[in-house]
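[1] Provide a 3D model corresponding to the input given below.
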Amino acid sequence: MGKSRDVSLDIIRVLAICLVVICHVNNNTWPMVTRSFIYSLGWMGVPVFVMLTGFLMVPRRYDGIYLNKFLKRNLFPLFCAFEIWNLLYYMFYTLRNGYIGVNQTLRFVRIAFFVGDTGSAFWFMPMIIGLYLGLPIFASLVQKNDLYTRLILFCITYFSLIVCTLQQVFKSFEVRQDIKSVLEMNIFGASVWGGSIWMVYLFIGYKIHETFLSEIRIPYLLIVFF
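    Down below sits the predicted model:
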């Protein structure tokens, strides 16, 4: 018999879907505070999906037959879906304008070969492909839990979370300091918003699976969440 389905994970998926939808139906007629809260809440949807990926995929061992199965069942379908959506966006643009634009055609080619940003609603596809390409390496790395692993995780967290947070705080208080992540640590992701923060989300999902976070007191978790 196969493993029983964990309904709680399905509930989390539904919640993440609702958050993504909320982010895209934000109404400009609402008060600014309401819009800001709902918009910020909605942006949690995709990170929740990535944490689910970390929960389900990182604990696995990517060797031998399973690695081949992983490539066939995950990476190849993701690549096909990405190219199909790119083609559909190009066709919709062409039909809407009634002609084939040279610039749009070149943009279609750049996206197809991963040398141009999507600039559209399927920005997350290259990010997912990048994450799945790096999953076998990332999984074997964090499962070792040695000094090198901790060093890499510290660098990923520092450059993707701490430095970027300081950057936003400086902007909010109009502090004229040019601060940015020089060492991007974006090895297994894609050039989309957040950069290497996606690695942090993967790791959090993995730690939830390993019940590590259950050992941390709730007030400390709330501080990290904030």
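[2] make it CA atoms for all contacts and neighbour counts henceforth
    OK.
[3] And what about residue 69, helix, strand or coil?
    Applying DSSP: H, G, I helix; E, B strand; the rest coil to residue 69 yields a three-state assignment of helix.
[4] For burial, what's the neighbour tally of it?
    Burial measure for residue 69: 13 neighbouring residues, criterion other C-alpha atoms under 10 Å.
[5] Then residue 126?
    Residue 126 is surrounded by 21 other residues when neighbours are defined as other C-alpha under 10 Å.
[6] any idea which element the residue nearest the centre of the chain lies in?
    Nearest to the mean C-alpha position of the chain, counting by C-alpha atoms, centre = their mean, stands residue 198 at 4.6 Å. Taking DSSP states H and E as the definition, one finds residue 198 inside helix 197-209.
[7] So which elements touch that helix?
    If contacts are counted by 3 or more C-alpha pairs under 8 Å, 6 or more residues apart in numbering; DSSP states H and E, helix 197-209 sits against helix 45-57, helix 124-144, helix 147-157.
[8] and for comparison, fold this next one:
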Amino acid sequence: MRNGIVPVGKRNNALDVIRCIAIVAVVCEHTSSSVFLSGRMQLIFQVFGTLGVPLFVMLTGYLMLDRRFDREYTERYLQNNLLPLFIAAELWNILWYGLSHVIGDTPIALSTALSVAFFYGPSGNGFWYIPMAIGLYLGLPIISKLVHWIDEEKIGQYGWVLVGCALFFGTVIPTCAQFLSIHFPGYYMESVLNMNIFGADVWGSSVWMVYLLLGYSIRRGLFEKVHTGILCVALCVLLVFLYVFHLDAFKHGIAWDPYYANALLVFSAVMLFVLMMRFVDALHFRDEGLPKRVTCWVSRYSFAVYMIHFWILATCLRFIPIETFSMRLFAFVMIFGITFGGSLFFARMLYFIRPSRKWLLLMK
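    Sure thing, here's the model as predicted:
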């Protein structure tokens, strides 16, 4: 290891590329919401941004559900995955509370910080992702056992029933509910069957189990027989319809909501994941070289970038007069660059505090 970077030959660079796209998308969404404030340009970046968290969850399913959670591996998993995630959540909660009283316009109340620390109330900010991730990690060993049991006992019918229910109750009903809330606000629809099993009461609810299972299904060969051209066309069509969906909501005066359970977003994320896996292979991106080292480096700091970028962005918005820019797109590019680059810089600084690598940065 040199300068804290794992030798690139030991990593699957296709997954690093996907993780890089995911964190870029997340930062892109948050930056666009602050710079453009409204309009179609903001909507384009926001739609792209909603792909980020689904990609992260599918990566978890791709990497973790195939593991054999025997006694020995489960003990390592608890020590090296679940415990560091929990400790990192508590440490970042403390840091966010302190930073909010120094940076930004809305300090986090002590009562909110306590509710986040003990998981009994919403965070009201980007911290919502953490309890969702902890919930999924709590359930991973059991879900992994389940999928291996289905495979070994050759009872695929039960597996398809579970997947079908997860898709229907996790995406179809929520998508219909979102559509009805736009055009028929007096009509209420909600799934009464929660397929989350393990997770948190956050945006999307049951859909996170869907993303987890889809990530695993991709590893098992889902779409491997589908031509790349068809996948490209499908992705483009899905993204156009997703944009139109959000544009329709915008025109009806509905505030922006990522709608993570939207079926259009779910399948857009799946298509993008599969295509990136193929393109990295086709471009021989796995070979040694600068692109591979950069994606490996950014990928390893992706969690830290997520936790830090909110505060770099808040600092930019405080000291950079956005209203003076005649071209908001230029302001967006500049602030995005500062936010993303600044987050990587501070993540790298934290890296030199050795305990933070495991307990704060969750180095990948």
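[9] Got a TM-score for the pair?
    The TM-score (TM-score structural alignment, normalised by the length of the first structure) is 0.87; 220 aligned residues with a C-alpha RMSD of 2.6 Å.
[10] just to revisit the earlier point, could you single out the most deeply buried of the helices and strands packed on helix 197-209 of the first structure?
    Across these, the average number of neighbours (mean count of other C-alpha atoms under 10 Å) peaks for helix 45-57, which reaches a mean of 20.
[11] Packing partners of that one?
    For helix 45-57 of the first structure, the packing partners by 3+ C-alpha pairs under 8 Å, 6+ apart come out as helix 7-24, helix 197-209.
[12] Out of those helices, the one nearest residue 218 of the first structure is which?
    Shortest distance between residue 218 of the first structure and those, using C-alpha to C-alpha, is found for helix 197-209: 13.9 Å.
[13] tell me, that closest one lands on which residues of the second structure?
    Mapped onto the second structure using TM-score structural alignment, helix 197-209 of the first structure spans residues 207-219.
[14] how big is the offset of that stretch relative to the first structure?
    Average distance between stretch 207-219 of the second structure and its aligned residues in the first structure, after superposition and using mean C-alpha distance after the TM-score superposition for the first structure, equals 0.8 Å.
[15] how about that stretch: buried residues?
    Along stretch 207-219 of the second structure, these residues count as buried under the neighbour rule (16 or more other C-alpha atoms under 10 Å): 207-219.
[16] Make JSON lines from these and add distance to residue 27 of the second structure to it.
    Listed next are those as JSON lines, based on distance: C-alpha to C-alpha, whole Å:
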{"residue": "207", "distance to residue 27 of the second structure": "22"}
{"residue": "208", "distance to residue 27 of the second structure": "20"}
{"residue": "209", "distance to residue 27 of the second structure": "24"}
{"residue": "210", "distance to residue 27 of the second structure": "24"}
{"residue": "211", "distance to residue 27 of the second structure": "20"}
{"residue": "212", "distance to residue 27 of the second structure": "22"}
{"residue": "213", "distance to residue 27 of the second structure": "25"}
{"residue": "214", "distance to residue 27 of the second structure": "24"}
{"residue": "215", "distance to residue 27 of the second structure": "22"}
{"residue": "216", "distance to residue 27 of the second structure": "26"}
{"residue": "217", "distance to residue 27 of the second structure": "27"}
{"residue": "218", "distance to residue 27 of the second structure": "26"}
{"residue": "219", "distance to residue 27 of the second structure": "27"}
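[17] circling back to that earlier point, heading C-terminal from the helix holding residue 198 of the first structure, find the next helix or strand.
    Using DSSP H and E, the first helix or strand after helix 197-209 of the first structure is helix 218-225.
[18] Make JSON lines from the helices and strands packed on helix 45-57 of the first structure and add distance to residue 184 of the first structure to it.
    Conversion of these to JSON lines gives the following (distance: least, C-alpha to C-alpha, whole Å):
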{"stretch": "helix 7-24", "distance to residue 184 of the first structure": "26"}
{"stretch": "helix 197-209", "distance to residue 184 of the first structure": "10"}
